[in-house]
Each structure stands twice: as structure tokens, then as C-alpha cells.
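**Q** no sequence for this one, just the structure:
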């Protein structure tokens, strides 16, 4: 079995001893292409995969998953992840939840997860208690503009905005249906990371990720907002590869 063509693979330097492969899980509305610079930085030292969600790019016409768990299950079933294990998972924003669910499924199937990096992501057991994310076109665009990370000129382009809102709506709907019990834990260590000026997450909420691991929990910050990672691509990649907190 080979990986689905929509899983973007960048091989690491195979002349070295193989280390844990990194799997990137994008934020809501994003395509795998958004994370190309980060994936390239990670692949300098290890195999790197970036997953593509339905309803965008080459998966544009695939049906949207009903739940985050369905999304994670589809991503897990899209390739022989045991052949790339151990895995290092990195999810940003909503991608942190998708990566968490992917980790649960991987561990249930005896695929080793070395570490889960949750970047600016809401805590699984607290999502059901949060206000629902918007799904109307205007509200969605306003929410995406508030988050940052997308060039305002692109948001003003009707064709691009239509594609973006459709993808984000599908992701938001799946997240609105999500719930996770406070007792659910993975075996892998969890490291939470975010921007110091992120108005969507804070240190107190990020520390609650500690409740979802049986392993070690660590936390760190970079300067910047919700999309801090765009300003710290190389440094963040180096820390992930070295598992430096």
C-alpha cells in the first residue's frame, strides 16, 4: 500500500540514520500548500508529510467529513503510517485537534507516536463548551480576517474567498460537532506552543492540554499572534526536530 497522492511527502536526508517522521495537520480552511515552507524546513532532517483535508485543492469534490474523528480516521487510513513510524505530529489551530484524534487512532493501531505538538490549538475537552464557530459566508470571512494568516487582498478576491469559505465552513462544522471527555489521554508526550500575542489562546488554556497525555507535557511561546509560525519557520522546525521545548 502506498500513501494517497494528496498526502504531500518530502523525503529527509536518507544518508543519515532515519529519525521520526513529521506529519503536519493544517488549520481550518487551509490547504497543504500553506505549510510548504515549514515542511521544507522540517525535511532538511527528517521525512515530512503534510495531509490534505477534503473540500480543497485536489480533494475539492470529496465529501466533507461529518466529524473531526471521521477526518482523522480518513487521514490515518490514507497510507501505511507504520512504515514511517515513529511519528512526530504537528497540528496548528484546528489541526491540533485533528492531530490529537489521529494520535489516538494511531496508538489504538499500534503505530508509534513519539510526540504531539499542538500549536495555538483549543483543548479537546473544552471545545464543546465554547461558542459555535460561524458558518455563514460573511461571518466566516470576518473570523478568518480576525485570525490573520491570509493576505487581505486574497480575502477580497471573490473566487478565492468562495473557495476558502467553503473549505473553512466544512472544517468549522466538523469542529462544532466535536466533543471529547476530559478523561481521554494519549500515551505520547504533548508540547503546546503559541504566539505570545495570540488573542485566541492563552497560557492558562494551553496548560490544560496536560490533562490529555499520560506522558510529559511542556509549553513554550514565540513572539507573534495566532500565525506566529510564519515568522519563525526555521527556528520552530529546528525545535520540533530536536524535540526542544
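**A** Perfect, I can see it now. Keep in mind it's a predicted model, so treat the numbers as computed, not measured. Numbering: from 1, shown residues only.

**Q** drop to CA atoms for contacts and neighbour counts, all remaining ones
**A** Will do.

**Q** what about the closest residue to residue 134 other than its chain neighbours, how many neighbours?
**A** Nearest residue to residue 134, sequence neighbours excluded (Cα to Cα, 6 or more residues apart in numbering): residue 140, at 5.6 Å. Per other Cα atoms under 10 Å, the neighbour tally for residue 140 reads 20.

**Q** I'd say residue 140 and residue 169 touch.
**A** Yes: counting by Cα atoms under 8 Å, residue 169 is a contact partner of residue 140 at 7.4 Å.

**Q** try this one side by side with the last:
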């Protein structure tokens, strides 16, 4: 039986006998708990391991990780001992970029991943100059409200907001200063999930993920904005289940 004992990993719905595991990486300002509904929906067919970044919730006393690449390197250390089970990665927004860098590190070690699911994020080769992390607190809050994905009542609690904003700002700094360093394309397939009205991802920027893999590419579009997956949870779960089952069947 697999034992997961790491401050980085939350195994909300353990499914040790599942044929595959899915490592889930949160968005900027997000936590592992964002993937609790996904874990419940995919169990028992998939064992979901949600990553908890430092600097938030029970890890709030730990320092923020300053870059996407460093975050991927730290997560890789925790994930490598668990790769005896077929593994795929899922990341939303900032988590997609971390997932891409994590996949590259794991494949460099010889891992044979089932796939990489990237959500709400343009390809590493489709860069934009953004500086949301430099906004004043009030402007940053307005940006978060515009994107959705955060419980609106959060912004009514000043104490909670003051705890929350440093996390968001640090994560935005990490993703907005991220630059892909190049390297070989991934061997595993990439499935891109995107909202058709996401202000942070155009269709061309989503399609650009195709050049980052030799293992197959698919783009799945949903109606909605940056957090489309909250409104289409059942469909997203369906895509994950079907693609993972298909990948396992070809093994």
C-alpha cells in the first residue's frame, strides 16, 4: 500500500488500488483544497495527490518559493518516490506552468508519464509581459474579483484579506517572471483545457502547447472565463477520466 507522508502532498481520498494517480497543482493563491471535489469525483478509479505550496494555510509560516522552476524542482523531490504507479499531472493557471516544468524534470529522470493536463494557461512559448503582482492592494483585489475563483465573502473579511494578499502577490510574481528556459519537448501527451472567454489565454496561445510535446496534443474548450472549470466540473472530470483510461489502455 502506498504511504504518502509529505507536507507537500494531500491525499484527500486515498485510492491506493487505483490503476493511476493524478498529481494536481493549484493556481496562484490557491491551495491543495481546491482539488478536494476532483479527488472525490475521481475516486476510486484515480488516486488524486494535491500539492500544497509553502506559505499558505497549514504551511503559512514557511517562506514563499520565488520561481516556477524552483517550485517544480522541490515538488519533483516529493513525487519521484511515488512514480511506481502510472502517473499524470494536472495544473490550473500557474499550476499548469509548474506542471510543465515538473513533467520535464520527471521525464529527464526517465519517468513515463501518462500525460500532462494543462488548464487556463497559455503555452510556455506564448509569453506576455504582465505585472499584476505590482498592483496596489485595492487593484489586486479587483483583479481577483474579475477573474472569479475566490469566494466573494473572502473580500468582506479585512483580516483574511491581509493574510491572503501576500500569498497571491508572491504567486503572481513567480508566474509573471516565469520564462521557459527551453529544452526537449515532452514525450507524454498534453491535453489543454481552456475557457473560451479567458482573458489570460487566447485560442492561439492554447494551441501553442502543441509544439511542446511529441506525444500527442488535444485542445478542449469550454464556455467560460479563467475559472471555467468550476462551472463545468462534471465535464472536466469526464475528460480526465476518459483520457486517463485511454492512456492506461495503450500501456
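**A** Arrived safely. What you see is a predicted model; the values in this text were computed from it and never measured.

**Q** do a quick rundown of the strands in structure 2.
**A** Counting by DSSP state E, one finds strands in structure 2 at the ranges 9-10, 20-25, 46-51, 87-92, 115-119, 190-195, 217-222.

**Q** of these, which is nearest residue 39 of structure 2?
**A** Ranking those by proximity to residue 39 of structure 2 (Cα to Cα) places strand 46-51 first, at 5.3 Å.

**Q** show me what the closest one is in contact with.
**A** With contacts defined as Cα atoms under 8 Å, 6 or more residues apart in numbering, strand 46-51 of structure 2 is touched by 8-16, 18-26, 31-33, 35, 38-39, 42.

**Q** relative to structure 1, what is the average displacement of that strand?
**A** Compared with structure 1 after the fit, strand 46-51 of structure 2 shows a mean deviation of 0.6 Å (mean Cα distance after the TM-score superposition for structure 1).

**Q** which part of structure 1 lines up with that strand?
**A** In the comparison with structure 1, strand 46-51 of structure 2 aligns to the range 46-51 (TM-score structural alignment).

**Q** return the distance of the matching stretch from the chain's centre.
**A** Put simply, stretch 46-51 of structure 1 sits 12 Å off its chain's centre (Cα atoms, centre = their mean, to the nearest Å).

**Q** with stretch 116-130 of structure 2 instead?
**A** Taking mean C-alpha positions (Cα atoms, centre = their mean), stretch 116-130 of structure 2 and its chain are 11 Å apart.

**Q** ok, stretch 92-100 of structure 1 next?
**A** 4 Å.

**Q** ok, and what's touching that stretch?
**A** Stretch 92-100 of structure 1 is contacted by residues 25-28, 68-69, 71-72, 89-91, 116-124, 175 when judged by Cα under 8 Å, 6+ apart.

**Q** please pull up the equivalent of residue 162 of structure 1 in structure 2.
**A** Residue 162 of structure 1 maps onto residue 162 in structure 2, by TM-score structural alignment.

**Q** what's the burial count for its match?
**A** Quick note: residue 162 of structure 2 (other Cα under 10 Å) scores 12 neighbours.

**Q** cool, the one 10 residues further on as well?
**A** Taking other Cα under 10 Å as the criterion, the count of residues near residue 172 of structure 2 is 23.
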